[in-house]
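Undergrad: Next comes the sequence, and after it the predicted model I'd like to discuss.
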Amino acid sequence: MTNSDVNRKTWLKKIRRVVVKVGSAVLTTADGLNDAAVDRLATQLSALQDRGIEVALVSSGAVAAGRQRICERTKKCRREYKDMASRQAASAIGQGRLMHDYDEAFAKHGKATAQVLLTRSGLKLRSRFLNARNTMERLLEWGVIPIINENDTVSTRELEFGDNDTLGAMCLGLIGADLFVNLTSADGVFDKNPDDNPDAKAIPVIENIAAMDIETMCEGKTLVGSGGMYSKLRAARRAAQLGVPTLIVSGKGEFDLLSAIDGEDRGTFVLPEKRTVSSKKFWMAYHDDPSGTIVVDKGAANALLTKGTSLLPIGISRVDGCFERGALVFIKTLEGDELGVGMTNFSSTELGLIKGRRTSELADILGPVTWDEAVHRDNMLLDAAI
């Protein structure tokens, strides 16, 4: 038995609360929802809860369910909906069908479910995030299994979370989970695309995901599409920063989630990082897409990386983009290397006026100021997995 095997089993023995994400490739066929897959998933998650492990499910499948219902009732059958309005309309039709099927499948095992629809903008305000956390805590306290999906119908960007892997990772901090299970159509992670490379080798354990070049490994993030292995590994890297391990395992066919959680050699187990971030910093870094960039000089970059300091205006060389106070922004070097992200205390216009200036000069330029820091270290996450 290897050290990696021991690590996997050691971590999995401690699990008390888990987020399970299941994608459309597992739940659906070309014709719509796969009832057998829904039943298998409900059976295994119910058994997991019977062990005393609290479960939250992040589920795709609403669009496919909507497409199926449209075809059944109107005979206007289409394989896919590429434009946003059609996808949102199909999701609105299918969400009820999806929840109905889940509710019936879990009811066979005496389990209650709850529908939780989230938007990224809804979690952007810390107060709303905390309110959502309180609601989730109460559901889990009652023994209810929350079934979470993005509220596609009201999302204004396609789609706000981008994929349910990202939503699943956000839910880890939302409920304080200690395991992320990502059920996929693949048997874990491989060193190369197994569809194109017959010699591809499975990776049973990833000990240091931060050291992996996942974009190169997945042949570029733009090529794999929403929900591809790139997004799964990025979500796993985010989970690792929070101190949460990830299990990427096949959910196709007669999958056995319980055996995988018992530590059997199934799929890929991603170990968490030794140095973790707080739930608040995790929320800060990943609640939204960065809306601009602050470019810093070498001295500021070195201070951020080696001394853990805040970013002061004197260390800023350039400001790119247009953003307001409190916006999430990239922090990069003059060479274009990404250092991390942070919430800025000043707008892009204000930063343009005070970049390269000492803190003693800020009031003369802007008038009375509340902060000396452009980005405070408490509102900054270096090496963010954006």
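TA: Looks like it came in fine. The structure presented is a predicted model; accordingly, all values stated were derived computationally and were not measured.
Undergrad: contacts and neighbour counts: CA atoms only from here.
TA: Will do.
Undergrad: State the helix or strand in which the most centrally placed residue in the chain lies.
TA: Residue closest to the average C-alpha location in the chain (CA atoms, centre = their mean): residue 166, at 2.5 Å. Using DSSP states H and E, residue 166 maps to helix 164-175.
Undergrad: Which helix or strand lies directly C-terminal to that helix?
TA: As assigned by DSSP H and E, the chain's next helix or strand after helix 164-175 is strand 179-184.
Undergrad: you'd agree residue 20 is up against residue 183?
TA: Yes. With contacts counted by CA atoms under 8 Å, residue 20 reaches residue 183, the gap being 7.3 Å.
Undergrad: ok, residue 216 - how many residues close by?
TA: 11 (other CA atoms under 10 Å).
Undergrad: Structure two is appended below for comparative analysis:
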Amino acid sequence: MSVVARARRIVVKVGSSLVTNEGRGVDAEAIGNWSRQLAALARQGRELVMVSSGAIAEGMKRLGWTTRPRELHELQAAAAVGQMGLVQMYETLLREQGMASAQVLLTHADLADRERYLNARSTLLTLLGLHVIPVINENDTVVNDEIKFGDNDTLGALVANLVEADVLVILTDQPGLYSADPRKDTAATLITEARAGDPALERMAGGAGSAIGRGGMLTKVLAAKRAAGSGASTVIASGREPDVLLRLAGGEPIGSALLAATPKQTARKRWMLDHLQLRGAVTVDDGAAAKVRDEGKSLLPVGVTAVAGDFERGDVIAVRMADGTEIARGLSNYAASEARRIARQPSARIAEILGYVNELEMIHRTNLVRL
């Protein structure tokens, strides 16, 4: 059975050639096809995020350019012009399917900075909760190195980590990952299933992307490796297959499934424990300690008795009992200065005290790992 069949939250990445008619501008028929399949999956109760390439290719078409420019400012101009048509097309065709959509432009820096990471995560999860399909692209217009070095395969993996997706589906113009380049080796075979992160996969992948896009199979293998770090498996499949998303969701094995070796929750715990630096701590009362330690509940401000350190929203902090025993770690929804003001207070008073509410919890249970 396809890993997509078991997935509730799915990130779909489509390459430029699949949405721009091989570079001849936005392909309304193709985007209409993706919109129809996304809407059908949404009606099954699944949550969808679309990471779509194509802005630069559409901008080239609108500007009358036949070859991809080399100058950075020209690439940025093409992205700015093309983004208009790309998002307009998604909005129109998703609305025809009865689905609301939203444009989200991200940079890698948004996901590297912890506070911006949390803000982006909160926005995307709110959109999914409202049954809105986010259409995401890199903010190529303003970030220099995203055009020069970035690719939407990597962005798709980062988004999968951001929203804790069950699976990342990378749709391309190739059937999947082969054991060798099938254009050069007639004995090359399609890899139907493998472990994401296996070094052998990187040796198999290679070759540049299409003339329109910038990614190749190697970027997709590396994206699968990155997504697996948070427990998301990846499927690399041909976007030319009829109803490929619906068939994958129906259990049909299509393309290459690169499976995450670590369950999602375990991977998240390992990430929280091993890769984040503590910036402060909160001390909690016995009642809050019991809920966090024994029941895995979120930490509310009312249970916090003291705040130590100088941390910002999104920093990792320790949760300690009165005797100093550390019972958990997590991402704080509030800076230390804010935490001190709302400590011992019910969540209903956060807006009154601070004038705004980031979250009702000091640390949400999904951003908290018990020790």
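TA: Yep, it's here. Fair warning: this is a prediction, and the values are worked out from it, not measured in the lab.
Undergrad: quick one: TM-score?
TA: Overlay of the two chains. TM-score (TM-score structural alignment, normalised by the length of structure 2): 0.68; 272 aligned residues with a CA RMSD of 2.7 Å.
Undergrad: what does the helix holding residue 166 of structure 1 correspond to over in structure 2?
TA: Aligning helix 164-175 of structure 1 against structure 2 (TM-score structural alignment) gives residues 152-163.
Undergrad: Which helix runs longest in structure 1?
TA: Assignment by DSSP state H gives helix 84-107 as the longest helix of structure 1.
Undergrad: Which residue is the nearest non-sequential neighbour of the counterpart of residue 85 of structure 2 in structure 1?
TA: Correspondence of residue 85 of structure 2 to structure 1, assessed by TM-score structural alignment: residue 97. Distances taken as CA to CA, 6 or more residues apart in numbering place residue 65 nearest to residue 97 of structure 1, at 6.5 Å, with adjacent residues excluded.
Undergrad: doesn't that neighbour fall inside a helix?
TA: Yes. The assignment for residue 65 of structure 1 is a helix, going by DSSP: H, G, I helix; E, B strand; the rest coil.
Undergrad: That one reaches residue 92, doesn't it?
TA: No. Residue 65 of structure 1 is not in contact with residue 92 according to CA under 8 Å; the separation is 9.7 Å.
Undergrad: Compare those two and say which is more crowded by neighbours.
TA: Neighbour tally, residue 65 of structure 1 and residue 92, criterion other CA under 10 Å: the higher count belongs to residue 65, 27 against 19.
Undergrad: show me the contacts for residue 194 of structure 2.
TA: Shown in contact with residue 194 of structure 2 (CA atoms under 8 Å, 6 or more residues apart in numbering): 256, 257, 258, 259.
Undergrad: roughly how far apart are the residue in structure 1 that the last one lines up against and residue 29 of structure 1?
TA: Taking TM-score structural alignment, the alignment pairs residue 259 of structure 2 with residue 271 from structure 1. From residue 271 of structure 1 across to residue 29 of structure 1, the span is 32 Å (CA to CA, to the nearest Å).
Undergrad: So the two - more neighbours on which side?
TA: Shown here are residue 271 of structure 1 and residue 29; by other CA under 10 Å, residue 271 has more neighbours (25 against 13).
Undergrad: From what I see, that one and residue 240 are in contact.
TA: Yes. When contacts are counted by CA under 8 Å, residue 271 of structure 1 is listed as touching residue 240 (6.6 Å).
Undergrad: shared neighbours of the two, anything?
TA: In terms of CA under 8 Å, 6+ apart, residue 271 of structure 1 and residue 240 are both contacted by the residues 209, 246.
Undergrad: Surely the match of residue 85 of structure 2 touches residue 63?
TA: No. If you go by CA under 8 Å, residue 97 of structure 1 and residue 63 don't touch, sitting 10.2 Å apart.
Undergrad: between the two, who's got more neighbours?
TA: residue 63 (26 against 19).
Undergrad: Which residues are in contact with the equivalent of the more buried one over in structure 2?
TA: Applying TM-score structural alignment, one finds that residue 63 of structure 1 aligns to residue 56 in structure 2. By CA under 8 Å, 6+ apart, residue 56 of structure 2 lies in contact with 75, 78, 79, 80, 81, 82, 83.
Undergrad: Just send the contacts of residue 194 of structure 2 back as JSON lines, with distance to residue 248 of structure 2 too.
TA: Formatted as JSON lines, those follow (distance: CA to CA, whole Å):
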{"residue": "256", "distance to residue 248 of structure 2": "11"}
{"residue": "257", "distance to residue 248 of structure 2": "11"}
{"residue": "258", "distance to residue 248 of structure 2": "14"}
{"residue": "259", "distance to residue 248 of structure 2": "15"}
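Undergrad: could these go into CSV alongside secondary structure?
TA: CSV is the format used below for the contacts of residue 194 of structure 2 (three-state DSSP):
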residue, secondary structure
256, strand
257, strand
258, strand
259, strand
